[in-house]
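Colleague: coords please:
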Amino acid sequence: MNTLKIIHYEDGVKWKSLEHNGPYFPPEYQPLPDDVHFYYDGKKMKLSVAAEEVALFFAQMLDHEYTTKKVFRENFFKDWRKEMTPEERSVIQDLNKCDFGEIHAMHKTKVEARKNMTKEEKQTLKEANQKIVDQYGYCLLDHHKERIGNFKIEPPGLFRGRGEHPKQGMLKKRIQPEDVIINCSKDARIPDPPPGHHWKEVRHDNTVTWLASWTENIQGSIKYIMLNANSKLKGEKDWEKYEIARKLKSCVDDIRNTYLGDLKSREMVTRQRAVALYFIDKLALRAGNEKEEGETADTVGCCSLRVEHITLHEQLDGNKCVVEFDFLGKDSIRYYNKVPVISKVFKSLKRFMDNKEPGDELFDRLNTSLLNKHLSSLMPGLTAKVFRTYNASITLQQQLKELSNKSDNVAEKLLSYNRANRAVAILCNHQRAPPKTFEQSMANLQAKIDARKEQLALAKSELKQAKKEAKDKGNSDIKLQRCEEHLLKMEVQATDREENKQIALGTSKLNYLDPRISVAWCKNMEVPIEKIYNKTQREKFAWAIDMTEDDFEF
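Modeller: This is a model prediction of the structure:
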């Protein structure tokens, strides 16, 4: 079996030399043409450049339901007014009196123009983009040319967030070179900032893998420019992550026995830790305390659950002890679940909730640091997140074994794979809103299925007639077989779409599932890897595709 070559430098050093051209900054704002106007209270109004740019951000989104949401509109208007001149602020005081119609129409015209570009125009644009990639998209890492992942700094705009995020609609400000920290080796040429600007700082830190960083204004979180997913360093990091999760398999039974034993502990901190581990293990809950600095959304994880986030039920739906969870998880995605639990967990929760108010912490003696410190004492490198990776990967492997059948056709095998992946996504609470076009696309697919059924009925009739007239029925047989195959493929596709309309399969596939499980499954089932991973994903998991044999076991 092939192996990934892992290079370890001393004392956490990631590289010896690093040189690059810095990030690519988005173009500066171009003011509206003279024939496009903004109106307030029915009157034409010329905005300052700063206010006009933010108005454009809102106008571009008028077709989206975001701009109808109260929180989005309030946050936008508050931040927009900060960009206005005092004179503009004195006039513009009500968002409902603002007319962005002409700006929106201009935006839609540009979108349509991009869609309808000629072949020559597309080629010109492609060449211009390639020049940007050539200049900013690569670095020299230890004298080897490596592709950079996200070398473009995100342009300014309005923050959307996921779920019902309380900061949606706020202005994501334009990042300037003065906000950016550059990281390169001491002997490297320092990248030139755009004319008239300077970097915030230049560092030479070879214990980290980022090339540039800055702090964004919405969450106060640090953003990084990193190497591409298929780089040597990224591949090593991925491999190490999944190897740690694989090691957990050999001691997970002992760890489970330990925390189940701790449920009887007289020490409250030990018992709380045991219940938290029970939930993290059984439900793949995030540990908690993972909010970005400055984030105001009321999101929690296991260790930061409050009394109000759980309800205890006895004898619900035939189960004696049931815990009902209802809280906002990462990215403001609601986590709602009713889970049967063992009596020791149920009794412990009752005790934790005694004499507490709804807003009090459920695990008031515990935090993620204490939990992870305990876990690392049980197995080197073990954290709560490793449990999530382990349970996601082991679930995929078990589900694939149960659902897959070598005699199925490729479409049916892919349905089995997606069902296995969906079991993981449900476990990890990876939800999404159904796509806006879902109902229409399903209706279109159903129309195709109905048409194919008619063709199948006709083919059967022709075959029956051929038999009756004792004619050569070879062509009719072949036609019937093709119709049946195409119909089955479309029906499987419809089932797959319906089952996945509210489940996000990509998150677990990219972050929690050991890719070697999928590669080995593809080899065993004779399914092309391209059916599971797209081009970007294949680049990210090139290390797994190269090294994995069909007998791999997580």
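Colleague: from here on, contacts and neighbour counts on C-alpha atoms
Modeller: Fine.
Colleague: what are the ranges of the helices in the stretch 351-500 of the chain?
Modeller: Across the stretch 351-500 of the chain, reading from the start of the chain, the helices by DSSP state H, counting those that start in this stretch fall at 368-378, 384-403, 410-427, 438-468, 474-499.
Colleague: what's the closest of those helices to Leu233?
Modeller: With Cα to Cα, the closest approach to Leu233 among the helices of the stretch 351-500 of the chain belongs to helix 384-403: 19.8 Å.
Colleague: so which of the helices of the stretch 351-500 of the chain gets nearest Asp94?
Modeller: The closest approach between Asp94 and any of the helices of the stretch 351-500 of the chain, judged by Cα to Cα, belongs to helix 438-468 at 35.3 Å.
Colleague: tell me the buried residues in the closest one?
Modeller: 442, 445, 449, 452-453, 455-456, 459-460, 462-463, 466 (16 or more other Cα atoms under 10 Å).
Colleague: which strands or helices does it pack on?
Modeller: When contacts are defined as 3 or more Cα pairs under 8 Å, 6 or more residues apart in numbering; DSSP states H and E, helix 438-468 packs onto helix 474-499.
Colleague: for the helix it packs on, packing partners?
Modeller: Counting contacts by 3+ Cα pairs under 8 Å, 6+ apart, helix 474-499 is packed against helix 410-427, helix 438-468.
Colleague: one more, for comparison:
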Amino acid sequence: MSGDHLHNDSQIEADFRLNVKQENPGELVKESETHYGLKDSHKHKDKHKDREHRHKEHKKDKEKDREKSKHSNSEHKESEKKHKEKEKTKHKDGSSEKHKDKHKDRDKEKRKEEKIRASGDAKIKKEKENGFSSPLRIKDEPEDDGYFASPKEDIKPLKRPRDEDDADYKPKKIKTEDTKKEKKRKLEEEEDGKLKKPKNKDKDKDKKVPEPDSKKKKPKKEEEQKWKWWEEERYPEGIKWKFLEHKGPVFAPPYEPLPESVKFYYDGKVMKLSPKAEEVATFFAKMLDHEYTTKEIFRKNFFKDWRKEMTNEEKNTITNLSKCDFTQMSQYFKAQSEARKQMSKEEKLKIKEENEKLLKEYGFCIMDNHRERIANFKIEPPGLFRGRGNHPKMGMLKRRIMPEDIIINCSKDSKIPSPPPGHKWKEVRHDNKVTWLVSWTENIQGSIKYIMLNPSSRIKGEKDWQKYETARRLKKCVDKIRNQYREDWKSKEMKVRQRAVALYFIDKLALRAGNEKEEGETADTVGCCSLRVEHINLHPELDGQEYVVEFDFLGKDSIRYYNKVPVEKRVFKNLQLFMENKQPEDDLFDRLNTAILNKHLQDLMEGLTAKVFRTYNASITLQQQLKELTAPDENIPAKILSYNRANRAVAILCNHQRAPPKTFEKSMMNLQTKIDAKKEQLADARRDLKSAKADAKVMKDAKTRKVVESKKKAVQRLEEQLMKLEVQATDREENKQIALGTSKLNYLDPRISVAWCKKWGVPIEKIYNKTQREKFAWAIDMADEDYEF
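Modeller: Got it, this is the predicted structure:
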């Protein structure tokens, strides 16, 4: 047999296979088998030897078929894995021409053979009766390849090269409408396959899967470990703890002198101050731009105390505060403040880590085998006293607190905290009938300051719980008390009448009792018992109402209380009687003080005080307002607005006012800008929806209907966002001068709010922030949606 003859035969075979592939790839196996039969008839002259050879090969094929039919499922899976690995190596290789000539033809033949076997043995028998067996090339492949199962995820990579090679083969694209969907589905299945494969291959990854779950469960474990003290028995009356251990307080850092470049001027000349005098001067310099430094009483008190810290030479020189120039000092501290703001992330992180380290060491104590957070473990640094309102002592020097001023309170069997080196504590006590850890006496008003536990602690929580339970007890007997003081309005004793009218004001107006104070020591603030004649005006008729009392006085924190209240006729007549023959500065209730009032309240109900009345009226008002204002069909933002309005009614009752924030106008402008932008977005979305509806009427197909639904959802989403912004604007405007937080944290039973949230599906996070939720953990755990104050 000549070389030319063999070359021609191989060329004919290649051309024939390419034509078959292009014209009808589905018949490739059959045609190739026929071609091999024709080729063999011309190839050898000795037909007898060839037939024997083919007969032997035919027998071997039969034996292999029998062996293949006996393969187990495990061998079948192994063959699939081998084929997958082989296919991956094929597709990673970028040489498509090489695969095109060698591997693809054989793959197609094998797939065709599998289809023929699946369709039935009749076709195979028919081919073998005609004398055609499987091609020799298939015989050379591994036996496991004959059991290629063609899973979906593996068919796709094989099909994709075929689509690229057979560009002229168009029968696939008969259904043009579903082509995009089909491609999308194929890509999704491929991605699913890719995601599944690593799990099958890498067993170590499967072992690591539970790690994220374990991380997620950590916070839950912490919650489970939280001390539910409200589920335990309470200690006997008066006992606050059995074991208490802590590290003591953290003192203010020592003073660091100013750099030499920062000068102090007196009467235009540079003057070097002593360290003590310089430190006090910096307190004033830090407040130079504040309104306080313009007040005469502040300047007078500061200069008086500053001179006490000066040397004799400095006292002789510095005689007039107006000649002192603190400008460079002030600029230095402003620059320091700006530098802190411009710190790098690394610097801020370092400071944060230092603070956290300090918190871990000093910010917790051990109380009765539980780790409790301490509220204020740092001693207040020295500075200038500001006070509230027009306090007569503003500007005075708050001196530095030293360890020798400190009283430590802990249990006898605890490790007593060590004072700083070279110092000692004033005293160490072991008093388990008080809740404070550290105490000292401040020098301005002589009041005692304390380091206490955090509001989330058991001691604070128990105190709150007891306060609201006392207010709930008042609910049961308040009608009896009200009937009693109404009867006392007619008493023959002036003392009883005054007490009854004062109690009426405390009940109806939620006024504070008002404690006696030394004149000149504090701001001129008053409460109910300390009202003066000048604080009220009587109007037999005003604005269409009879018997109106006009109140105008400074209450706690020098906040003005101004109110016009219609009262009962007998109260009005008694007030006229109390004011007879008195000067404006005389006491209205001249035969009453807080001690007399509180003793009477204790006789009416154990534990009853004026504050209990405020707590009761605040809580009952909130509950009533929530019932009136909450609409079941409102969304969450609208319900929150209703809650804030109910809270606002309580704040007004308790006179919890505030000055509008300095940034109020700017924040409202920013909010209005957001509202305007959202309105424009909503208008655009509505136009898009209208256009989509018009298209849907014309097209009337599934695609346009889906577009309409999508546009509807977009409009609804924008409407909700706009409503939320508008509610926020209304809420801010209504409450710009009302302090909602004071009543929420101190006068409103938290169980009312928790029950309301649970009843109406409002997240508690919308009412209480994280710190407040920790403070009221007992209420959140206790109250269900049916709770009634």
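Colleague: let me see the TM-score of these two.
Modeller: TM-score for the superposed pair, counting by TM-score structural alignment, normalised by the length of the first structure: 0.95. Supporting figures: 553 aligned residues with a Cα RMSD of 2.0 Å.
Colleague: related to what we said a few turns ago, looking at the buried residues of helix 438-468 of the first structure, spot the one nearest Trp199 of the first structure.
Modeller: The nearest member of the buried residues of helix 438-468 of the first structure to Trp199 of the first structure, counting by Cα to Cα, is Met442 at 50.7 Å.
Colleague: which residue lines up with that closest one in the second structure?
Modeller: For Met442 of the first structure, the equivalent position in the second structure is taken to be Met668, counting by TM-score structural alignment.
Colleague: what residues in the second structure pair up with stretch 530-544 of the first structure?
Modeller: Per the alignment by TM-score structural alignment, stretch 530-544 of the first structure matches residues 765-779 in the second structure.
Colleague: what about the matching stretch, how long is it end to end?
Modeller: Using Cα to Cα, to the nearest Å, one end of stretch 765-779 of the second structure lies 14 Å from the other.
Colleague: contacts for that stretch, please.
Modeller: Contacts made with stretch 765-779 of the second structure from outside it, assessed by Cα atoms under 8 Å, 6 or more residues apart in numbering, are listed as 228, 230, 455-457, 461, 640, 745, 750-751, 753-754, 780.
Colleague: out of those, list just those in helices.
Modeller: Restricting those to those inside helices, with DSSP state H as the criterion, leaves 461, 640, 745, 750-751, 753-754, 780.
Colleague: quick one: Glu361 of the first structure from Leu263 of the first structure, how far?
Modeller: Distance from Glu361 of the first structure to Leu263 of the first structure, by Cα to Cα: 19 Å.
Colleague: again with Leu158 of the first structure
Modeller: Shown here: Leu158 of the first structure relative to Leu263 of the first structure, a distance of 47 Å by Cα to Cα.
Colleague: over to Lys523 of the first structure?
Modeller: If you go by Cα to Cα, the gap between Lys523 of the first structure and Leu263 of the first structure works out to 43 Å.
Colleague: these two: who's more crowded?
Modeller: The neighbour count for Lys523 of the first structure versus Leu263, taken as other Cα atoms under 10 Å, is higher for Leu263 (21 against 15).
Colleague: which residue, other than its chain neighbours, is closest to that one?
Modeller: Nearest-residue entry for Leu263 of the first structure: Arg271, 5.0 Å, with adjacent residues in sequence omitted and distances by Cα to Cα, 6 or more residues apart in numbering.
Colleague: and the aligned residue in the second structure for the one you found, helix, strand or coil?
Modeller: Alignment of Arg271 of the first structure against the second structure is given by TM-score structural alignment, with Arg497 as its counterpart. What DSSP: H, G, I helix; E, B strand; the rest coil gives for Arg497 of the second structure is helix.
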